[in-house]
Each structure stands twice: as C-alpha cells, then as structure tokens.
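Participant: Sequence first, then the predicted structure, then my questions.
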Amino acid sequence: MMERFYNPVFVKELKLRFRSFKSFSGLMFYLAVLCIFIAGFLLLTTEFTGRGFFRPETSFMMFAVLTILQMALVLFITPSLTAGAISSEREKQTLNILLTTTQSSTQIVIGKLLSSVAFLVLMLVAGLPLYSLVFLFGGVSPSQLISIFLFYLVTVVAIGSIGVMFSTITKRTIVAMIATYGSIIFLGGITAFFFFLTMAFHQMGNAIGTGASFMTYFWASINPGALMLTLISPEMGDALAELSGVELPVWITYLIAYVFIIVLCLTIAIKKLRANMKSNR
C-alpha cells in the first residue's frame, strides 16, 4: 500500500536539499530577519527601557505586521526553490537520464514540487516559536493563527506549481524565475491595481456599476494580500461584502481559484515534460 505513494524523486530531492548548507543558511537568514523584527518591535514599543506596557492591541499589531513580513519572505523565496526544478536538470544535462528511469512524468513533477514545498513548510514551522510570543500578550486567537498558516500553505503550493510549470516549458532557469516572479507581481500587484480601479468605478456610479462591484470582489478574492487582511481583520471582509454585494466569503473563492491554478499548472508541466518524446508515461 505504501509503495503506491513512495516517490523516489521526492525522497532524493529531499535528501539533497536538506544536506545542502545553502538550505540551512537560508533558514537561518529567514529566522534572523524575523528575530530582528520582533526584537526591534518590542524595543520600540517599550521605548528601549524594557518596562513599557505591551497591550493586546499592540500584540495584534505585531502579529499583523509579522504575518505580512513572513508572507513577503515566502513569496520572495518560493520562486528560487521551484523555478529551477526541471530547467536545472536540463542545464546540467541530467534530464534525459531522469526521463529514462521508471518514474512517470507525474512522479517527477510532483516529487520536485513537494521537495520544495517541504522546505518552505519547515521554514513556516520554524517560525512558530516566534509567532507564539503574541499569545503571551493576547489580542490574537489560535484560530487566526491556524487560518493564516493554511493560507500560507495554499499560496506556497500555488506559487510552487507556477514555478515548476515555467521550469518545464522554458529551457533556462533564469527565464523561469523571471516568469514566476512576474506571476507573483500579477497576483499581488496588478490585481490590487484592478481592485482599486474597479472600486473607483463603482463609487463613481458608472453605468457598469453592477459589473464593477462584482469585479471588485473578483480581484480581491484572488489577491493574496487582500485575503490575508480579511483573515487578520474579519471587519475588512464584511466591508468588502458590503461594497461588492457578494456575500460569499473571500477565502472560498480564493481557495477555488488557487486550486484551479495548482491543477492547471501541474497538468501543463506533466504534459510538457516529455513533449519531445514519442509517448508520455
């Protein structure tokens, strides 16, 4: 039974990744950034005396800013881990050897993706002790923390799938990395621009007001930053529902959209991996 789920590519990539000094130096850098931020926040809040008040409202503010910072770091690191999954094998001229093994295209693509996601999950878990500081001062519920980490997981898998897809259909790692970062800019920046644009049309009472209000909800529902803000502050989700007239929670649409992105990107990667061969396995 377990042999069905055994993926040699995943096991090999996982061993190579966790034996690399680069991986642990990256993890150390990631935790160092979080520690510096938290220490600086605490010092500023207590006015560098260590005797100032730290209210639940301040704790919530630290949680919100820490969540945004961690999401930015994850989005910055993910393409570097996934955009070279297949293209690096092609550049090292080892892809043809990999394709002649008994591993199917699905096993190769999924194994490459899961090894990268596993390292990113390790980074998120390693940051949990730092997150736990907010529970010392109150202002944050455990359900918020759980929802934030589930949001991280879905987003990381989606961005990772995009990186693996571009790594498969392009020949150079740098091109795949640029394309993946471009996708992140679209999902995080361009959708935010369209959100504010359609919101402005809606408030101006344009003739396309009904369509604009729906598009306002649509652009917000696929933007990672917008969903993160609604998870941190549910009042923002209520304000968006009142503005757009759509009662469906943003996280449901976000989950559907990103699951679709994951399935689409992995399907393309699997199909294109052996595009030049006579038969796909």
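Facilitator: Looks like it arrived, so ask away.
Participant: Going by C-alpha atoms from here, please, whenever you check contacts or count neighbours.
Facilitator: Fine.
Participant: In stretch 258-278, which residues are buried?
Facilitator: Neighbour counts over stretch 258-278 (16 or more other C-alpha atoms under 10 Å) mark 258-259, 261-262, 265-266, 268-274 as buried.
Participant: Packing partners of the helix or strand where residue 241 lies?
Facilitator: Here residue 241 sits within helix 234-244, counting by DSSP states H and E. If contacts are counted by 3 or more C-alpha pairs under 8 Å, 6 or more residues apart in numbering; DSSP states H and E, helix 234-244 sits against helix 209-221, helix 224-232.
Participant: now the angle from the first one to helix 234-244?
Facilitator: For the pair helix 209-221 and helix 234-244, the angle between their directions (axes from the mean of the first three to the mean of the last three C-alpha atoms, to 10 degrees) equals 150 degrees.
Participant: Quick one: neighbours of residue 89, just the number.
Facilitator: 18 (other C-alpha atoms under 10 Å).
Participant: tell me which element it is part of?
Facilitator: Short version, using DSSP H and E: residue 89 is in helix 87-91.
Participant: One more: residue 277?
Facilitator: Counting by DSSP H and E, residue 277 is part of no helix or strand.
Participant: Pull the contacting residues for it.
Facilitator: Shown in contact with residue 277 (C-alpha atoms under 8 Å, 6 or more residues apart in numbering): no residues.
Participant: Also residue 223?
Facilitator: Contacts of residue 223 by C-alpha under 8 Å, 6+ apart are 187-188, 191-192, 254.
Participant: mind running it again at 6 Å?
Facilitator: Applying C-alpha atoms under 6 Å, 6 or more residues apart in numbering to residue 223 gives the contacts 187-188.
Participant: And it, how close does it get to residue 9?
Facilitator: 32 Å (C-alpha to C-alpha, to the nearest Å).
Participant: what number of residues lie near the residue nearest to residue 257 when sequence neighbours are not counted?
Facilitator: Of all residues not flanking residue 257 in the chain, residue 222 sits nearest, at 6.8 Å (C-alpha to C-alpha, 6 or more residues apart in numbering). Neighbour count of residue 222, defined by other C-alpha under 10 Å: 22.
Participant: how near is the closest residue to residue 151 other than its chain neighbours to residue 254?
Facilitator: Counting by C-alpha to C-alpha, 6+ apart, residue 151 lies nearest to residue 228, which is 7.7 Å off, once chain neighbours are set aside. Plainly put, residue 228 is 11 Å away from residue 254 if you go by C-alpha to C-alpha.
Participant: Same question for residue 234.
Facilitator: Taken as C-alpha to C-alpha, the span from residue 234 to residue 254 is 15 Å.
Participant: So those two - more neighbours on which side?
Facilitator: residue 254 (23 against 14).
Participant: That one sits in which helix or strand?
Facilitator: Applying DSSP H and E, one finds residue 254 within helix 250-273.
Participant: do residue 60 as well
Facilitator: Residue 60 belongs to helix 56-82, assigned by DSSP H and E.
Participant: want to compare, so here's the second one:
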Amino acid sequence: MYIFENPVLQRELLVNLRTKRAFVLLALYQLLLAAVVIAAWPSDERLDLTSSPPSATKLVNLFFLGQYVIASLMAPSFAAGTIAGEKERKTYEMLLASPMRPGAIVLGKMVASLTHLGMLIIGSLPIIVLCLPLGGVHVYEVLAAYLGLIISVILFGAIGVMCSSYFPRTSSALVVSYLVILPLVIGACVFWATLGTEGYLRLKLATVVVPAFGLTAVILMGAAAAGRMLYPPDVGSEGKEVIDLEKEAEEAVGLVIQPDQFPDRLFAPPKKNEMMADGANPVYDKELHSEIFSQGTLMLRLVIQISILLAIPMMGYFLFFQQHQAPWFCVYVIVFNMLVGPSFLAGSITSERERQTLDLLLTTPLSPLQILWGKFVVRFRISIVLTGFLLWPLILGASLNTAFWSNLITVALMFLIVATVCLVNCVVALTCSMFARKTSIALLTTYALLLLLYVVPPALSIVARMLDMPPSTVANVDWTGIASPFSALFWLPLNEDLVPNNQQINDGFMIGVIGYFAFSIIFVIVATAAMLLRLRGRKGLSDG
C-alpha cells in the first residue's frame, strides 16, 4: 500500500515520466554537465597520475558543486506542488476521501516527485567516471558525494512536500521551500569547498552525518505532512476557502500582521469600509483588497521572519567585521527578492485564466495599460516593501561604521541596484504570467530567466578564471555581467577605508555599472511593450 501497491505513486510516475518534458530535461541536464566537464578538462599536456593533479581535483570539485546546486534548486520545483497542486486542481477532497492512509499519500507523492530527479543524478555517473582516470579523487569519495547528494535531494524534497501541505498555492509553497533550502545549500557548498583537502573528513560527513540528520528530518517532516492530511484544517470549498484575517491573527504564532498599523499597512491594506471612488482603477482596487490576502498571511509571516533571522548575522559579519565584503549583504537581499518578488506577480494573469475570469476582464472598457498597471503596482509594492525591510541593516551599517562615510556614493548605488532588481524581477514575472497558461509554469519560467540573467554571467567569469583562460577571453566574458546585478555590485568602487590593500579600480568597472542600469531599462521597456501588444492583440488569451 505504501510502495508497490500505491496508486498515487503509480499514477504520478506514469504521468511524469511519460511526458516529452521528462526526456528533454534529462537530455539538457546531461548536456549541461558534459559541457562543464569539457570546459574544465585539464589542458596540461601531461598529468602526474601518481599524485593528485590540482587541475583534476578542481574539475571533480566543480562537477560535484555544480550538480549539487542544480539538483538542490530543482528539488523544490518538483515537490512543492505535490499537495498544493491537488488543491489548485480541486481534487484535494477526493484524495482525502480515498481509503489510502495519509502516510501512503505523502510517501507516494514524495517518491514520485523525486524519482525523475534521481534519474538525472544517476544518469550523470558515466560522466564522472570519465574523470576518475585523471586522479585527484578516490572512487570512495565519488560514491560518498553521490550518497550525500541523494540524501540532500530527498531532504529538500521533504521540505517542499511539507510546505505544500501547509499552503493552498504552489507558488507560496515554492517560495517558502526555497527560503528554507537556500541557506542549507550555501552552507553545504561552503563546507565542501573549505574541506577540499580533507578527503577523509568529507567522506565521513557525507556517509555518516548527512544521512543521519537528513533522514531523521525527512521522517519528521513526512509525519508532519501526513498528520496535516489526516486532520486537514483547510478543507472546505475544495480547500480554497477565504480566510478571516482577524481570526488568523488571533491564532498566529510569532509575527502578527496588523494592516491598520505602520509599517504593516505599507504592504497589507486595511479592511475596506468605503465604496470605490469614481474614476479609480477597479483592477487596482480589487487586487489591493482581496486577491493577495484572501488565502491568509502565513506565507508573508514566514517570509518576513526567516529573512530577518538570516539578515541579522549577515549584517554583523559583512557590515561591521568584514566591511570590504559589504556587497555580499546586497547579494543576500537580491536573492531574497528573486525568490519572493516573482511569487506575487507570476499568477497575476494566469490566475484569471485558471479562474476562467480572463474573458470578463478583457471585455471591460479598461485599457491594457490600466489592467497591467493595476496588477503591477499592488504586487510590486508588496515586493519592494518586504525587500526594503532587509535594507535597514545597510542603512544602520553605513551610519554607525565610519568606514562607509567615505563610500556613500557606493552605498547609494547599492540601494539603486536593489531597487532596479525589484523592478526587473516583477516585470519578468508579469511577462511570464502574460504568456504562460499556469501559475506554476509562469513562476518556474521566471526563476529560470532570472537565473540566466543574474547567475550565469558571473558564474562564467568565475569558471573562466578557474580554468586560467587568456585575459582577453576573461575580459569578454566579464562584459556579459551587464545583465547581472551581482556583477554590478562587485564592480562598485571601494576606497582604502574599506579595502586596506587599496583595491585596484579600472575605468571599466563604473562603465559596467552604468551598462547594467542601461540594460535593465531597455529590458523593462521591451517586456512592457510585449505585454501591451499581447493584451491588445488578445490572441491566445481568451481560450481559457
């Protein structure tokens, strides 16, 4: 009933593994890893196989770190919609009414969601086998690394399933899952890179510590998800009832959002007691008072508490003890907005399609610009206010630490880069929502595009330096960073007060920062024009 005769598991496997997307994803995954190995293949004419060649060790470490990051970021996307998707498809109550035990349902959902990802990981074994003859790593280290990778993926999948059981929307479950998983991924990568020369210690951690703690956490989270399905508090009107915010505030544990007080009123509107004013935008009014908060404030409360909890130690480390690494704090703020900001806008148009109300919206006398403006402003306001909470430590650090007083222009540019990121992220999410048919697809497409714009350019620069490519090639790769705010942050000049060794600054650094702002403005204009043309043409929008 739990594995071999589990109808949920059998159905999910048949649906997921027989699609064209499964084969395409497997091919792309293998091609990506193969490209990394080919690019990082040692260029030495001779390798001393009696020792551990540094180039071979670097290749294997790059392979495992790349695969770990990719697999870890993919795990929540497979698991976060397992239970929340049933609620969105209005089949949640039918699943609960089946004779299956809650534990069997949760286990079937989790195994089915991670099976495809497990196939991708196992399929990469032939690629790493090609690297073993180069030396630099023992076969037992490879096996231990794969064991740790599989356990980590199972753990991250369990986090996604548990979040999926608590939220009525896949987007909310996905965002909270990423917020929990991202610090774990970063910590694991740092430890693996730090212990690069301690092969025996890494072997013990991957074979003993990670499985023990990981499997324990998986069992506890699976039991919590099964218990929530046994006594579901969100069943009623097919699991999508409107939540009373006042009652939720009385029962909330920890942070409580009070719309009638500052600063909560900046992103959580107070209860509406008056009629809509003449000439007001009805889309804006509707989105402001009903759409976002109709399913409760649990996601927002978790997002705020987790982000602030992570921001406090980062503030102390990057803004007071390691001031020359201050841009890394803004990197954390940008990553936070990358995860949270798109979740509010990725469903702005697709939710109308899913509720079958898009035809009604298109037949109103509202212009396409009014529709887009009403959808965008409300959700962008929430995104930028939540991100602004994390910028207060930067203001505090720049005020109290005298080393920042001579770098106020750089600090101001950091704020401007973060604000630009908030705008671009929301525009990308709204554009994907305009062209996608489902909210989950729009959100995942948004994340993929943001990773392509923000992460790939600096990653290429790092890899080019690791592989000791010619300076001209490295310079050309660096210029792709005009699309990435991460590259722009580290292009900002810092004087001797923050960098005691007098960091060398080229004229191209500031040109790169200006290039980032110019690229972002052009990108926003082009995306907005594409959305307006899509709404005015209405082709493919009214088919439900």
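Facilitator: Thanks, I have the structure now. Not measured: the values here are computed from a predicted model.
Participant: Please state their TM-score.
Facilitator: TM-score for the superposed chains, counting by TM-score structural alignment, normalised by the length of structure 1: 0.75, backed by 255 aligned residues with a C-alpha RMSD of 3.6 Å.
Participant: related to what we said a few turns ago, of all the helices and strands packed on helix 234-244 of structure 1, which one comes closest to residue 105 of structure 1?
Facilitator: Across those, residue 105 of structure 1 has its closest neighbour in helix 224-232 (29.9 Å, C-alpha to C-alpha).
Participant: Could you tell me the angle between the closest one and helix 56-82?
Facilitator: 150 degrees.
Participant: Need the contact partners of helix 224-232 of structure 1.
Facilitator: The contact list for helix 224-232 of structure 1 (C-alpha under 6 Å, 6+ apart) reads 220, 236-237.
Participant: So which residues of the stretch 251-400 of structure 2 form helices?
Facilitator: 282-286, 298-316, 327-345, 350-354, 358-362, 368-389, 392-400 (DSSP state H, counting those that start in this stretch).
Participant: Could you give the residue range in structure 1 aligned to the fourth one?
Facilitator: Spelled out, it's helix 350-354 of structure 2. The alignment of helix 350-354 of structure 2 onto structure 1 (TM-score structural alignment) covers residues 87-91.
Participant: So which bits of the helix holding residue 89 of structure 1 are buried?
Facilitator: 87-90.
Participant: tell me which strands and helices the stretch of helix or strand residue 145 of structure 2 belongs to is in contact with?
Facilitator: Secondary structure from DSSP H and E places residue 145 of structure 2 in helix 139-166. Applying 3 or more C-alpha pairs under 6 Å, 6 or more residues apart in numbering; DSSP states H and E, one finds that helix 139-166 of structure 2 contacts helix 54-79, helix 170-194, helix 210-230.
Participant: Switch those helices over to CSV, and while doing so, append distance to residue 399 of structure 2 and mean neighbour count to every line.
Facilitator: Formatted as CSV, those follow (distance: least, C-alpha to C-alpha, whole Å; neighbours: other C-alpha atoms under 10 Å):
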stretch, distance to residue 399 of structure 2, mean neighbour count
helix 54-79, 36, 21
helix 170-194, 28, 19
helix 210-230, 41, 17
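Participant: so which of those helices comes closest to residue 383 of structure 2?
Facilitator: Nearest of these (C-alpha to C-alpha): helix 170-194, 12.8 Å.
Participant: quick one: that closest one aligns where in structure 1?
Facilitator: Going by TM-score structural alignment: helix 170-194 of structure 2 matches no residues.
Participant: Against which helices or strands is that helix packed?
Facilitator: Counting by 3+ C-alpha pairs under 6 Å, 6+ apart, helix 170-194 of structure 2 packs on helix 139-166.
Participant: State the distance from the counterpart of residue 363 of structure 2 in structure 1 to residue 108 of structure 1.
Facilitator: Under the alignment (TM-score structural alignment), residue 363 of structure 2 pairs with residue 100 in structure 1. Using C-alpha to C-alpha, residue 100 of structure 1 is found at 12 Å from residue 108 of structure 1.
Participant: can you check residue 179 of structure 1 too?
Facilitator: For residue 179 of structure 1 relative to residue 108 of structure 1 (C-alpha to C-alpha), the value is 21 Å.
Participant: Residue in structure 2 paired with residue 164 of structure 1?
Facilitator: So, by TM-score structural alignment, residue 164 of structure 1 is matched to residue 430.
Participant: Run through the residues that contact its match.
Facilitator: 345-346 are the contacts of residue 430 of structure 2 under C-alpha under 6 Å, 6+ apart.
Participant: Please tell me how far it sits from residue 312 of structure 2.
Facilitator: 31 Å.
Participant: where's the closest residue to residue 121 of structure 1 other than its chain neighbours, which helix or strand?
Facilitator: Counting by C-alpha to C-alpha, 6+ apart, residue 121 of structure 1 lies nearest to residue 153, which is 7.5 Å off, once chain neighbours are set aside. Secondary structure assigned from DSSP H and E places residue 153 of structure 1 in helix 142-169.
Participant: Quick one: work out the angle between that helix and helix 234-244.
Facilitator: Going by the same axes, to 10 degrees, helix 142-169 of structure 1 makes 70 degrees with helix 234-244.
Participant: count of neighbours near residue 476 of structure 2?
Facilitator: The number of residues near residue 476 of structure 2, taken as other C-alpha under 10 Å, comes to 11.
Participant: Likewise for the one 4 residues further on?
Facilitator: Here the count is done by other C-alpha under 10 Å, and residue 480 of structure 2 has 19 residues near it.
Participant: To which residue of structure 2 is the residue nearest to residue 151 of structure 1 aligned?
Facilitator: By TM-score structural alignment, residue 228 of structure 1 lines up with residue 489.
Participant: Ok, residue 193 of structure 1 next?
Facilitator: By TM-score structural alignment, residue 193 of structure 1 lines up with residue 459.
Participant: any idea how far residue 326 of structure 2 is from that match?
Facilitator: 20 Å.
Participant: before we move on, what about residue 527 of structure 2?
Facilitator: Counting by C-alpha to C-alpha, the gap from residue 527 of structure 2 to residue 326 of structure 2 is 32 Å.
Participant: sorry, back to before: so which elements touch the helix holding residue 89 of structure 1?
Facilitator: Going by 3+ C-alpha pairs under 6 Å, 6+ apart, helix 87-91 of structure 1 lies up against no helix or strand.
Participant: Show me the contact partners of it.
Facilitator: Residues contacting helix 87-91 of structure 1 (C-alpha under 6 Å, 6+ apart): 95, 167, 171-173.
Participant: As CSV, those with distance to residue 128 of structure 1 and neighbour count would be great.
Facilitator: As requested, those are arranged in CSV below (distance: C-alpha to C-alpha, whole Å; neighbours: other C-alpha atoms under 10 Å):
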residue, distance to residue 128 of structure 1, neighbour count
95, 37, 15
167, 31, 30
171, 37, 17
172, 36, 18
173, 32, 24
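Participant: quick one: which of the residues you listed is nearest residue 278 of structure 1?
Facilitator: residue 95 (16.1 Å).
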